[in-house]
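> predicted model and sequence follow; I will ask about them next.
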Amino acid sequence: MSIYVGNVSYDATEEQITQLFSEYGTVSRVSIPTDRETGRSRGFVFVDMESVTEESAAIDALNGIEWLGRSLKVNQARPRS
């Protein structure tokens, strides 16, 4: 399972995201998609954690909080179609 985090500040770094989510368990991967033309963050990220329990705890705790001036949208990532 992967976590989708939307409405993320364009200035957020992988380190900051890892630090935020590590309060709820071990972060195994952070992916920050970037725009092909500008190289700038697209405003959302994907986070993988060690267990489903940790991911659920992070989703419950972080969905809707304000972080770096933006209200985060945190939920389970949908599989690619």
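In hand now; what should we look at? Numbering: from 1, shown residues only.
> CA only for contacts and neighbour counts going forward, please
Fine.
> which stretches of the chain form helices?
In the chain, the helices defined using DSSP state H lie at 14-21, 52-62.
> make CSV from the ones you listed and add mean neighbour count and distance to V74 to it.
Rendered in CSV, the data for the helices of the chain read as follows (neighbours: other C-alpha atoms under 10 Å; distance: least, C-alpha to C-alpha, whole Å):
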stretch, mean neighbour count, distance to V74
helix 14-21, 15, 11
helix 52-62, 17, 6
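> same list (the ones you listed) but as a markdown table, adding distance to V5.
As requested, the helices of the chain are arranged in a markdown table below (distance: least, C-alpha to C-alpha, whole Å):
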| stretch | distance to V5 |
| --- | --- |
| helix 14-21 | 10 |
| helix 52-62 | 9 |
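> does A57 touch Y24 like I think?
Yes: assessed by C-alpha atoms under 8 Å, A57 is found in contact with Y24 at 6.3 Å.
> can you map out the strands along this structure?
Under the criterion DSSP state E, the chain contains strands at 3-6, 27-31, 44-49, 66-67, 70-71, 73-76.
> tell me which residues are up against the first one.
The contact list for strand 3-6, computed with C-alpha atoms under 8 Å, 6 or more residues apart in numbering, reads 43-48, 55, 59, 72-77.
> ok, second structure coming up, stack it against the first:
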Amino acid sequence: MLRIYAGNLPQDTTEKDLTELFSTHGRVRSIKLMHDVFSGKCKGFGFIEMEGHEARAAIAGLNGKEFRGNLIRVNEERKETRGGPGGRRPGGRR
């Protein structure tokens, strides 16, 4: 299972919209669309989980494509590289 980052999404994007978009490349296992606490609008990004080969097909097929007026960014989720408090990296400098 791979977790995909989708960014530069329009503010009115819904989970249904993303499901329809990504399901053209395989089965969408889950979607987490990030919303603004106050307005309830999409913050412009979300995360999609798909099986590995389907996720890679979605990344290759959708990254840089136009989605409702925006060129979306689609890639494999990157794990946070910063460590605990203060943003220190493990074993490194600030």
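Arrived safely. The structure presented is a predicted model; accordingly, all values stated were derived computationally and were not measured.
> TM-score of the superposition?
Between these two chains, after superposing, the TM-score reads 0.91 (TM-score structural alignment, normalised by the length of structure 1); 80 aligned residues with a C-alpha RMSD of 1.1 Å.
> V8 of structure 1: which of the helices of structure 1 is closest?
V8 of structure 1 lies closest to helix 14-21 among these, at 9.5 Å (C-alpha to C-alpha).
> map R40 of structure 1 onto structure 2.
Matched by TM-score structural alignment, R40 of structure 1 corresponds to K41 in structure 2.
> from memory its match sits against Q11, does it?
Yes: contact criterion C-alpha under 8 Å: K41 of structure 2 and Q11 qualify, at 5.6 Å.
> related to what we said a few turns ago, which one of the helices of structure 1 lies closest to S81 of structure 1?
Closest of those to S81 of structure 1 is helix 52-62, at 21.9 Å (criterion: C-alpha to C-alpha).
> what does that closest one rub up against?
The contact list for helix 52-62 of structure 1 (C-alpha under 8 Å, 6+ apart) reads 1-3, 21, 24-26, 48-49, 72, 74-76.
> and with 7 Å instead?
M1, I3, F21, Y24, G25, M49, V74, N75 (C-alpha atoms under 7 Å, 6 or more residues apart in numbering).
> number of nearby residues for the fifth one?
It stands for G25 of structure 1. Residues near G25 of structure 1, counting by other C-alpha atoms under 10 Å, number 15.
> what's the closest non-adjacent residue to it?
Sequence neighbours aside, E54 is the residue nearest to G25 of structure 1 in space, at 5.3 Å (criterion: C-alpha to C-alpha, 6 or more residues apart in numbering).
> that neighbour maps to what in structure 2?
E54 of structure 1 maps onto E54 in structure 2, by TM-score structural alignment.
> rewinding a little: closest one to E14 of structure 1 among the strands of structure 1?
strand 27-31 (6.4 Å).
> buried residues of the closest one, list them for me.
Buried residues in strand 27-31 of structure 1, counting neighbours by 16 or more other C-alpha atoms under 10 Å, are found at V27, V30.
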